[in-house]
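Asker: Need coordinates for the following:
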Amino acid sequence: MEKTNKINIRVRYSETDKMGVVYHGNYAQYLEMARVEWLRELGVSYRWMEDNGVMLPVVSLQINYKKSARYDDVLTVQATLKKTPSVKIEFDYYIFDENGDILAEANTVLAFIDSKTFRPIRCPEYILNKL
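Answerer: Take a look at the predicted model:
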C-alpha cells in the first residue's frame, strides 16, 4: 500500500538560525504539514476527525538530516503511507530542495485515540474505505 502526496514550503526567516539554516526542530512541523495535506487529499481533515472524536498524536518521530535547508528555499515534502493503518498509521517522508537533492528522510508513527476515553482505537472505516 503506497499512497503519496507532495507539498511545497518556502522557508521563512523565523525558521532559521543566525546562519540562515533551518533549525532542526522545524522539520517536525514540515512533516506535520505534509501529513495534514496527505489526509486532506484523501478527503479527511484533522479538524473533522477531532470534531468526530478521533485524535492522532505522534508516538514516534525519526529524522535523518542529510543537507541543510536555508532561508527562502522552496522545499518539497513528500509523505507516503507506509502500510495499511490499524491502531497506528505510519508515514515515510522525503524533504527535497529545489534541485531535487534529499535534505532529510523521516518517519512518523501516529496512534488513533478516542478523544473521550484517551484509549487507542482502530483506524476509522472512513479512512480505510478511501484507501
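
Asker: use CA for all of it now, contacts and neighbours both
Answerer: Will do.

Asker: Now do the helices in the protein.
Answerer: In the chain, the helices defined using DSSP state H lie at 26-42, 46-51, 125-130.

Asker: for the second one, packing partners?
Answerer: Right, helix 46-51. Using 3 or more Cα pairs under 8 Å, 6 or more residues apart in numbering; DSSP states H and E as the contact criterion, the elements in contact with helix 46-51 are helix 26-42.

Asker: Just give me how far the helix it packs on sits from the chain centre.
Answerer: 4 Å (Cα atoms, centre = their mean, to the nearest Å).

Asker: same question, stretch 89-104
Answerer: The answer for stretch 89-104 is 11 Å, by Cα atoms, centre = their mean.

Asker: and the end-to-end length of it?
Answerer: Between the opening and closing residues of stretch 89-104 we find a distance of 20 Å, counting by Cα to Cα, to the nearest Å.

Asker: Another sequence for comparison is provided below:
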Amino acid sequence: MFISTTPINVRYAETDQMGVVYHANYLIWFELGRTTLINDLGFHYADMEKEGILSPVVDIEASYKRPVRYGDEVRVNTWVEHYDGLRVVYGYEVMKEDDTVCVTGKSVHTCVKKETFRPISIRKRFPEWHKEYEKVKKKRISKGL
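Answerer: As a prediction, the model looks like this:
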C-alpha cells in the first residue's frame, strides 16, 4: 500500500487550555497529509484549481485515541482508502515517534467545476491522476486491505 508521511512538530498555538492539540487542528493536519500524498504521486492540487476544478470535502471523520501535546513530534500517514473515478476517500493516522496511534480518520472528496459546483469525472478530466489512483487502489486490494 502506498502511504505518504507528513511530519508535524506540534506548536503551542495548536493546543488548547488542557495542553493537548485542539481537535480541529487534526483536520488541518489531514489536509497537509492529503496534499503531501498528492505531491508524492507526482501531482499538484494547485494545477487542478488552475483548470477551474475544486475538490471539496463531502464527509470527514476523526477518532481520537491518545492526546498529542505541545512539543510532540508526530507524523500523519495518508493513503487512498477508496477510489471509484468520481470520489476519493483518504485515510489518515496521526502517530507519535514510538508508533502510538493518536488519531485516525477519513475524508471523502469529489471534484467539481468551480463556477457551478457540478461534479466532474476524475477519470475523464484528469486521466493521469485516475491512472495513479487506480494503481494505488490495486496495490491496496492486492494486499487485502
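
Asker: what's the TM between chain one and chain two?
Answerer: Both chains were compared after superposition, and using TM-score structural alignment, normalised by the length of structure 1 their TM-score is 0.93; 130 aligned residues with a Cα RMSD of 1.2 Å.

Asker: re the thing from before, winner for burial among the helices of structure 1?
Answerer: Compared across the helices of structure 1, helix 26-42 shows the largest average neighbour count, a mean of 17 (mean count of other Cα atoms under 10 Å).

Asker: once aligned to structure 2, how far is that helix on average?
Answerer: Using mean Cα distance after the TM-score superposition for structure 1, helix 26-42 of structure 1 ends up 0.4 Å from its aligned counterpart in structure 2, as a mean over the superposed pairs.

Asker: helices or strands up against that helix?
Answerer: In this structure, helix 26-42 of structure 1 packs against strand 4-10, helix 46-51, strand 74-81, with contacts taken as 3+ Cα pairs under 8 Å, 6+ apart.

Asker: Give me the contacts around the last one.
Answerer: Which is strand 74-81 of structure 1. Residues from elsewhere that reach strand 74-81 of structure 1, judged by Cα atoms under 8 Å, 6 or more residues apart in numbering: 1-11, 30-31, 34-35, 38, 69, 89-98.

Asker: 7 Å - rerun?
Answerer: Under the criterion Cα atoms under 7 Å, 6 or more residues apart in numbering, residues 2-11, 34-35, 38, 90-98 lie in contact with strand 74-81 of structure 1.

Asker: and residue 75 of structure 1, how many neighbours does it have?
Answerer: The local packing count at residue 75 of structure 1 equals 23, with neighbours defined by other Cα atoms under 10 Å.
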